[in-house]
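Novice: from the sequence below, what's the structure:
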Amino acid sequence: VVKAFDHIDGEYVAIKIIKNKRPFLSQAQIEVRLLELMNQQDNDNSGYIVRLKRNFTFRNHLCLVFELLSYNLYDLLRNTNFRGVSLNLTRKFALQLLSALLFLSQPELSILHCDLKPENILLVNPKRSAIKIVDFGSSCQIGQRLYQYIQSRFYRSPEVLLGIPYDMAIDMWSLGCILVEMHTGEPLFSGTNEFDQMMKIVEVLGMPPTNILEQGTKTKRFFEHLPDNTWVPRKNKERRYRSPGTRKLHDILGVDAGGPGGRRTGEANHSVSDYIKFKELVQQMLEYDPKRRILPFNALQSPFFKRTYDDTSNVNHTMPSNSNINNNNNNNNNTLLNLNSTSSPNLDANHQQVKNPGRKSMNITNHAFLNGHK
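Specialist: This is a model prediction of the structure:
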């Protein structure tokens, strides 16, 4: 993805250049079709989905021209030194992301994002808390071709891990993981491989229900079926895991301990009651059974959002002028179709990569923003 200046419209845009290989081209064509469908359905630009302006082919490369957005939520986390943002800001992000999932769940769309993660959620403006979802390169519609290998590992749902047919509930699982990470600063389930991922989920949520395990085509990679008809995690020689369900979400969030690591002790809007509401919502998002996992509409009715409604806060409220956010472009100049372009944050960044030249750091020192007041 490159940042470029459109001399015809007189504005900066982001251009996603697709590799000149048939599999990439085929998937990009699906992405274009889905984006056009979403943008058409989202006439008033309120769906929290990035807007595709147009597409063209240049030297056999399909190029997708998007509105230019700002930094992603992983960048935001990194600039808290991975200590997380306030519960207020987490709430504002949650409200927008649930609204986006509700939008995608419309019968006219029925679109699964399939790769929801902090890198694929971008700030519209570095001084505001409004966000949009990007990168629909792995997306599909219910009833269309569904892929076996989807979702970045940290945010991969149990049904995908176990080899169970999946639906739109996989994005809700990813969102639950993201919200915890945004507040604690660390991934909730940071598996190094699929086995490790599944075991880290089990440490927190306990064993999956038997009916879920029995549906999976890959269940026996992770669990052993005993003669008494019970399931237990497979032994692993490389590392030992805590007993199922003993790493409590209650403790991870620091519900009655002043937040994660006690860092929110005495801070306004971080009461035990606030944390209980947050925990209960996340637990409903992380339900093993996708049929019982909370739906976007129901999640939006959560008591966790009552404070937001009472405050009638506006996610587009401008930050104070003394905010100090370094949003300068880097100096790597390229040429694309006679457009003056510079490298931009990589909209497709992989959370698990150690080195990623597409990521840029930003210096956020405005505590009003990080605490969710904007």
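Novice: from here on, contacts and neighbour counts on C-alpha atoms
Specialist: Fine.
Novice: over to residue 232. Which of the three states is it?
Specialist: strand (DSSP: H, G, I helix; E, B strand; the rest coil).
Novice: residues touching the residue most central in space within the chain, list them.
Specialist: Closest to where the C-alpha atoms of the chain average out (Cα atoms, centre = their mean) is residue 117, at 2.7 Å. Contacts of residue 117 were listed using Cα atoms under 8 Å, 6 or more residues apart in numbering, and they are 152, 155, 174, 175, 178, 351.
Novice: do the same with residue 150
Specialist: With Cα under 8 Å, 6+ apart, residue 150 has these contacts: 114, 115, 138, 156, 160.
Novice: quick one: which of the residues you listed has the most company?
Specialist: Among the contacts of residue 150, the one with the most neighbours (other Cα atoms under 10 Å) is residue 114, at 27 neighbours.
Novice: all helices of the chain, in order?
Specialist: 22-41, 73-78, 87-104, 158-162, 169-184, 194-205, 210-215, 249-253, 272-285, 296-299, 306-311, 367-370 (DSSP state H).
Novice: most tightly surrounded among those helices?
Specialist: Sort these by mean neighbour count, taking mean count of other Cα atoms under 10 Å, and helix 169-184 sits at the top with a mean of 24.
Novice: distance from it to the middle of the chain?
Specialist: Remark: helix 169-184 is offset 7 Å from the chain centroid, using Cα atoms, centre = their mean, to the nearest Å.
Novice: and that helix with helix 87-104, angle?
Specialist: 170 degrees (axes from the mean of the first three to the mean of the last three Cα atoms, to 10 degrees).
Novice: widest-spaced pair of the contacts of residue 117?
Specialist: Of all pairs drawn from the contacts of residue 117, the one with the longest distance (Cα to Cα) is 175 and 351, at 14.6 Å.
Novice: strands of the stretch 251-374 of the chain, start to end?
Specialist: 333-336, 339-343 (DSSP state E, counting those that start in this stretch).
Novice: quick one: list the elements packing against the shortest one.
Specialist: Using 3 or more Cα pairs under 8 Å, 6 or more residues apart in numbering; DSSP states H and E as the contact definition, the elements that strand 333-336 packs against are strand 339-343.
Novice: tell me who's in contact with the closest residue to residue 197 other than its chain neighbours.
Specialist: Of all residues not flanking residue 197 in the chain, residue 191 sits nearest, at 3.9 Å (Cα to Cα, 6 or more residues apart in numbering). Contact analysis of residue 191 by Cα under 8 Å, 6+ apart lists 153, 154, 197, 198, 200.
Novice: here's the other one to compare against:
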Amino acid sequence: MTVAGVQQVTELLGKSLYLALKNQKHRPRPGVRPNTLRIISKQLCECMQFLREAGLIHADLKTENVLLQHPDMTLDDPNPRVKLIDFGAATWDEDDHGTIIQTRHYRAPEVVLGLPWTFPCDMWSIACIILELREGVLTFDTHDTAQHLAMMERLSGPIPVAMARNADHGAEDLFDRDHWRLRWPELSGGERGRKRDYRAENEVERVRALTERLSDDALLRDMLVPMFHIDPSLRLTPRDALSSPYFTSSLTSLAN
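Specialist: All right, here's what the predicted structure looks like:
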């Protein structure tokens, strides 16, 4: 079979969720509809369960790597289907793990801190994708490590002391050595301690507002909060996510 004279070796998929979300920007609320969010979120968790059973960690989950199943499919379809792509960074759990994985905005706390990582890092990324689909914007829109960790704390609570103590890659310098508290907003001007940047602080507080808006959807909140657990050993597993009321309750309970 050929497409435009080129031999087709894989199925032809549609737009990425990243591009599909960009098309939503013209709407009063750029995120996807509640029913669409649940349908796509369930597929993502099913993908994670499949990968976990196979012993494979994707390690680069983001909206660019989740594609709609057909070229003519949109987020307005009543039952959108998605497929996961780009396994270039994937690794088997028993293999050696690199120190830097995942695209920054979807990077799990243990990876940011230079700690050992495994399957739960993918669940953190999935939580980022789900919240991005709901809000229409990146959850952690930063390239600064201190600001990134501060955003995580606004969403999920303080970095556990044990994780702060064992941080690597220079991240250990971002904590007060007496109480192992993140040095924020002192480092809001950058990791070299320049003049405080109040715009950076405001961006951190924006993440706090996301958590407040989640209170409007108790079922989603109750699933996402444990998916965003900073301690990977306590983070929600795909199996537990799929058995949560967010997925098991009647679809008719959600407004379109």
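Novice: what does residue 93 of the first structure correspond to in the second structure?
Specialist: Aligned against the second structure by TM-score structural alignment, residue 93 of the first structure finds its counterpart in residue 40.
Novice: distance check, the residue opposite residue 88 of the second structure in the first structure once aligned against residue 112 of the first structure.
Specialist: When the first structure is aligned by TM-score structural alignment, the residue opposite residue 88 of the second structure is residue 137. Going from residue 137 of the first structure to residue 112 of the first structure by Cα to Cα, to the nearest Å gives 11 Å.
Novice: okay, the two: which has more neighbours?
Specialist: The neighbour comparison of residue 137 of the first structure against residue 112 (other Cα under 10 Å) goes to residue 112, with 23 against 19.
Novice: so what corresponds to that one in the second structure?
Specialist: Using TM-score structural alignment, residue 112 of the first structure pairs with residue 57 in the second structure.
Novice: can you pull the contacts of that match?
Specialist: Residue 57 of the second structure neighbours (Cα under 8 Å, 6+ apart): 51, 90, 91, 92, 93, 118, 119, 122.
Novice: in ChimeraX, how would I select just the buried ones from those?
Specialist: Provided next is the ChimeraX selection string for whichever of the contacts of residue 57 of the second structure are buried by 16 or more other Cα atoms under 10 Å:
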select :51,90,91,92,118,119,122
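Novice: wait, which of the contacts of residue 57 of the second structure is closest to residue 161 of the second structure?
Specialist: residue 118 (20.0 Å).
Novice: give the aligned equivalent of the closest one in the first structure.
Specialist: Per TM-score structural alignment, residue 118 of the second structure is aligned with residue 167.
Novice: now do its match against residue 144 of the first structure, distance only.
Specialist: Between residue 167 of the first structure and residue 144 of the first structure the distance is 11 Å, computed by Cα to Cα.
Novice: what's the closest non-adjacent residue to residue 274 of the first structure?
Specialist: Closest to residue 274 of the first structure by Cα to Cα, 6+ apart is residue 304, at 6.9 Å.
Novice: confirm for me that the one you found is in contact with residue 279.
Specialist: No: Residue 304 of the first structure is beyond contact range of residue 279, at 9.0 Å (criterion: Cα atoms under 8 Å).
Novice: what sits against the closest residue to residue 90 of the second structure other than its chain neighbours?
Specialist: Once flanking residues are discounted, residue 90 of the second structure sits nearest to residue 58: 4.2 Å by Cα to Cα, 6+ apart. By Cα under 8 Å, 6+ apart, the residues touching residue 58 of the second structure are 51, 87, 89, 90, 91, 122.
Novice: and if you look at residue 111 of the first structure?
Specialist: 34, 104, 105, 139, 140, 141, 142, 168.
Novice: look up how far residue 72 of the first structure lies from the closest residue to the last one other than its chain neighbours.
Specialist: This means residue 168 of the first structure. Of all residues not flanking residue 168 of the first structure in the chain, residue 112 sits nearest, at 5.3 Å (Cα to Cα, 6+ apart). Separation of residue 112 of the first structure from residue 72 of the first structure (Cα to Cα) stands at 20 Å.
Novice: likewise for residue 248 of the first structure?
Specialist: 28 Å.
Novice: for these two, indicate the residue with more neighbours.
Specialist: Taking other Cα under 10 Å, residue 248 of the first structure and residue 72 do not tie; residue 72 has more neighbours (27 against 14).
Novice: please pull up the equivalent of the more buried one in the second structure.
Specialist: Match for residue 72 of the first structure (TM-score structural alignment): residue 16.
Novice: quick one: its match and residue 65 touch, right?
Specialist: Yes: the criterion here is Cα under 8 Å, and residue 16 of the second structure meets it with residue 65 at 6.6 Å.
Novice: and stretch 174-185 of the first structure, how far out from the chain's middle?
Specialist: With Cα atoms, centre = their mean, you get 8 Å for stretch 174-185 of the first structure.
Novice: and the residue lying closest to residue 334 of the first structure once chain neighbours are set aside, how many neighbours?
Specialist: Among residues not flanking residue 334 of the first structure along the chain, residue 341 sits closest, at 5.5 Å (Cα to Cα, 6+ apart). For residue 341 of the first structure, the number of neighbouring residues by other Cα under 10 Å comes to 23.
Novice: measure residue 97 of the second structure to residue 211 of the second structure for me?
Specialist: Distance from residue 97 of the second structure to residue 211 of the second structure, by Cα to Cα: 32 Å.
Novice: with residue 77 of the second structure instead?
Specialist: 28 Å.
Novice: before we move on, what about residue 255 of the second structure?
Specialist: 20 Å.
Novice: now the end-to-end length of stretch 130-148 of the second structure.
Specialist: Start-to-end, stretch 130-148 of the second structure (Cα to Cα) is 18 Å.
Novice: Provide the aligned range in the first structure for it.
Specialist: Going by TM-score structural alignment: stretch 130-148 of the second structure matches residues 179-197.
Novice: contacts only, for the aligned partner of residue 245 of the second structure in the first structure.
Specialist: Counting by TM-score structural alignment, residue 245 of the second structure corresponds to residue 303 in the first structure. Each residue near residue 303 of the first structure by Cα under 8 Å, 6+ apart is listed here: residue 277.
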